[in-house]
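Engineer: Based on what follows, work out the 3D shape:
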Amino acid sequence: MGAIGDLFGWIATPLYYAISGILLVWQKAFAYIIPSEGWQWALAIVGLTVTIRALLIPLFVKQINSSRNMQLLQPKVRELQKKYGHDREKLANETMKLYKDSGTNPFASCLPLLLQMPIFFVLFRMLEHASDGVGKGFLSDEAAHEFATSTWLGSLLSDQFTTADHMSTYFLTGFLVVAMIATTFLTQRQLMSKNMPPDAMTGQYAQQQKLLLYVLPVVFAVGGIAFPVGTILYWTSSNLWTMGQQFYVIRNNPAPGTPAFDAKQERDKAKRRKKGLTDAEIDIAEANEAQTEKRPAQRTQPKNQTRSQRKKAGTTAGRSTTQKNGGTK
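Structural biologist: A predicted model of the protein is given here:
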């Protein structure tokens, strides 16, 4: 237990400084326009969420691409299951080879969640220490006490549902937990209903997605009532960001063969009609676009060379050929 605690301390120490620093920057910024300390710190937590999620955008893009590739590869995965179903080791090797050849990482979809978990628990520990008047990172003891005892919507940011002693905390924590559960469910449902082709709605991957659809809300519901208001606010804000970000990506860059892809094509047609194009012209434009996407890249023409440069290149090529063949006879 001591080794585990030391490892967590080694990981958490830089996070304490990073999270407390971001919180203080946002709190000082909101202090200029909002007099209420409770709202300053609550909005600072939202600002922390925005900062963290903005930094994780590259990983989110990888997550979306990986999820899309996983969906599109499901018909091939099922073919492998039919072919190697009797040999699990061979099936696993062939499946991993398929993912590797297509540039798909099955674990990429978990990275944003896994990277946020240490931040979530560090924020939880920071609030726990702050409620005792102990600062962490850049938070002084005085600032930590102010952070934990700030009243927001009738509740302290360090209050928990399980230890609440007044109704306002029950209502606020209950509302935030329900919002956290709803946003988790809707985000997963949005992905399955809008950005998964029919072929991907069956099989092992689809079953995993359906399991997450119902298991994650239950996990958050059970765990949410034990967390302080501040940490629930962070997680709910993060879920709202995820839902909005995913909506934007699915709407503007959907996977082929999905309802979102069909909806985007209809929107594109409507835009072309507004420009005065007829249905025939629209069909021609779409065919040209599809043909352009399939057209191979143009071959790059060699640069003009002088006679001496061509002679030198020919001599070098001949020498390389001779060395490759083991020398002239």
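Engineer: contacts, neighbours, all on C-alpha from now
Structural biologist: OK.
Engineer: Which stretches in this protein count as strands?
Structural biologist: For the chain, applying DSSP state E gives strands covering 151-152, 155-156.
Engineer: so of these, which one's packed in deepest?
Structural biologist: Among these, strand 155-156 has the highest mean neighbour count (mean count of other C-alpha atoms under 10 Å), at a mean of 22.
Engineer: and the strands of the chain as CSV, adding distance to F120?
Structural biologist: Putting the strands of the chain into CSV (distance: least, C-alpha to C-alpha, whole Å) gives the following:
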stretch, distance to F120
strand 151-152, 20
strand 155-156, 18
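Engineer: what separates the residue nearest to M243 when sequence neighbours are not counted from G244, distance-wise?
Structural biologist: Leaving aside its sequence neighbours, M243 sits nearest to T187 (C-alpha to C-alpha, 6 or more residues apart in numbering; 5.1 Å). According to C-alpha to C-alpha, to the nearest Å, T187 and G244 sit 9 Å apart.
Engineer: and if you look at K136?
Structural biologist: Taking C-alpha to C-alpha, one finds K136 at 32 Å from G244.
Engineer: one more to put side by side:
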Amino acid sequence: MSPLEPISHALAGLIAPVHHGLDALGADPASGSTWLLCIAAVVVMVRVALLPLVVHSVRLAHASAAARPQLQELARRYRNRTDPESVRRHVEERRRISAEHGMSRLGCLPMLLQLPIWFALYRLVSDVAAGTPVGAMGVELVASLGAATLLGVPLAERGYFGAGPTHLAVVAGMAATAAALSYVSQRFFVAPNTVTEALPAAAAATHQWMPVLTAGGLLLAGGVVPVALLAYWICNSAWTLGQSAAVWRWWPTPGSPAAARTGRS
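Structural biologist: Down below sits the predicted model:
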């Protein structure tokens, strides 16, 4: 059994009751709009559940910014001292400063915990769109998704080129929307809220190109993933845009361009 399978089954357990609820309210169970609402609902539920990790990440970024001057001074003091005693004292001082500012040695853990959820949701949507039942999403729901369309384009369809220009316009439009939302988030809210002065030149350059690379990756992937997954990417990117804008405006990282611009440095 794949490590992602339990998570995929849990996510299927979120989508199925939402679909049944919309069906009970009179929505067409095989309608594309019904399934788009299901996808949007699961994005909202997952992202709300992950908000504590977002809060932790913001607090960690602020703690790291507060500790940065002391850590830089410490690194300068021990720059050319490689004897065992100096190395030991350097490590102890770093630990003391980190503890003083509440920095966690597991700083990347919140992001790492989110990755299995994103991969599992990708796998769930891909499997169901391919006609494979997953957990609570049994044969009937899979058939319903397989019959659902958006402007005549099946949500289970893949690729830019299918049944004529309408298919191309729908798929390309959705991929472009997801890419644009991602670019705006990265370029105007995430990048200005990141302190890069202490990063190596290669890492800083990669960070600068990240908005373009992410948007380009979504455009390329748009040609091979199901239309239903493109809908998920749009909803998820829209949430990320709003979340990133809120952090940029009200909780910018001290020392970042965002903090200087909003007057919260």
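Engineer: Work out the TM-score between the chains.
Structural biologist: The TM-score (TM-score structural alignment, normalised by the length of structure 2) is 0.77; 251 aligned residues with a C-alpha RMSD of 3.3 Å.
Engineer: Which one of K136 and G244 of structure 1 is surrounded by more residues?
Structural biologist: Between K136 of structure 1 and G244, counting by other C-alpha atoms under 10 Å, K136 is the more crowded of the two (22 against 12).
Engineer: dump the residue contacts of the aligned partner of the more buried one in structure 2.
Structural biologist: With TM-score structural alignment as the criterion, the equivalent of K136 of structure 1 in structure 2 is V134. For V134 of structure 2, the contact set (C-alpha atoms under 8 Å, 6 or more residues apart in numbering) comprises 8-9, 12, 124, 127-128.
Engineer: ok, back up a step: overlap of the contact sets of T187 and G244 of structure 1?
Structural biologist: Common neighbours of T187 of structure 1 and G244, using C-alpha under 8 Å, 6+ apart, do not exist here.
Engineer: The lengthiest helix in structure 2: average distance to aligned residues in structure 1?
Structural biologist: In structure 2, taking DSSP state H as the definition, the longest helix is helix 51-77. With mean C-alpha distance after the TM-score superposition for structure 1, helix 51-77 of structure 2 departs from structure 1 by a mean of 2.9 Å once superposed.
Engineer: So which elements touch that helix?
Structural biologist: The contact analysis (3 or more C-alpha pairs under 8 Å, 6 or more residues apart in numbering; DSSP states H and E) places helix 51-77 of structure 2 against helix 84-100, helix 109-129.
Engineer: Same list (these) but as TSV, adding mean neighbour count.
Structural biologist: Output for the helices and strands packed on helix 51-77 of structure 2, formatted as TSV (neighbours: other C-alpha atoms under 10 Å):
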stretch	mean neighbour count
helix 84-100	14
helix 109-129	17
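Engineer: possible to save these as CSV with distance to G255 of structure 2?
Structural biologist: Converted to CSV, the helices and strands packed on helix 51-77 of structure 2 look like this (distance: least, C-alpha to C-alpha, whole Å):
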stretch, distance to G255 of structure 2
helix 84-100, 18
helix 109-129, 22
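Engineer: Tell me which of those helices sits nearest to W209 of structure 2.
Structural biologist: Nearest to W209 of structure 2 among the helices and strands packed on helix 51-77 of structure 2 is helix 109-129 (20.1 Å), distances taken as C-alpha to C-alpha.
Engineer: what distance separates that closest one from the centre of its chain?
Structural biologist: Between the centre of helix 109-129 of structure 2 and the centre of its chain there are 10 Å (C-alpha atoms, centre = their mean, to the nearest Å).
Engineer: returning to that earlier point: could you tell me which of the contacts of V134 of structure 2 remain contacts in structure 1?
Structural biologist: Counting by both residues aligned by TM-score structural alignment, their matches' C-alpha atoms under 8 Å, the members of the contacts of V134 of structure 2 that carry over to structure 1 are 8-9, 12, 127.
Engineer: so where do the helices sit in the stretch 101-250 of structure 1?
Structural biologist: With helices called from DSSP state H, counting those that start in this stretch, the stretch 101-250 of structure 1 shows them at 111-130, 141-149, 167-194, 204-224, 229-252.
Engineer: Now distance to S66 of structure 1 too, for these, in a markdown table please.
Structural biologist: Shown next, in a markdown table, are the helices of the stretch 101-250 of structure 1 (distance: least, C-alpha to C-alpha, whole Å):
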| stretch | distance to S66 of structure 1 |
| --- | --- |
| helix 111-130 | 11 |
| helix 141-149 | 39 |
| helix 167-194 | 13 |
| helix 204-224 | 12 |
| helix 229-252 | 13 |
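Engineer: So which of the ones you listed is nearest E289 of structure 1?
Structural biologist: With C-alpha to C-alpha as the criterion, E289 of structure 1 lies closest to helix 229-252 of the helices of the stretch 101-250 of structure 1, at 16.6 Å.
Engineer: Could you tell me where that closest one falls in structure 2?
Structural biologist: Here helix 229-252 of structure 1 aligns to structure 2 at residues 227-250, judged by TM-score structural alignment.
Engineer: Superpose on structure 1 and give me the mean offset of that stretch.
Structural biologist: Stretch 227-250 of structure 2 sits 1.7 Å off on average (mean C-alpha distance after the TM-score superposition for structure 1).
Engineer: If you count neighbours, what's buried in that stretch?
Structural biologist: For stretch 227-250 of structure 2, burial by neighbour count (16 or more other C-alpha atoms under 10 Å) applies to 227-241, 243-245, 247-249.
Engineer: One more: stretch 69-79 of structure 2?
Structural biologist: Across stretch 69-79 of structure 2, burial judged by 16+ other C-alpha under 10 Å covers 71, 74.
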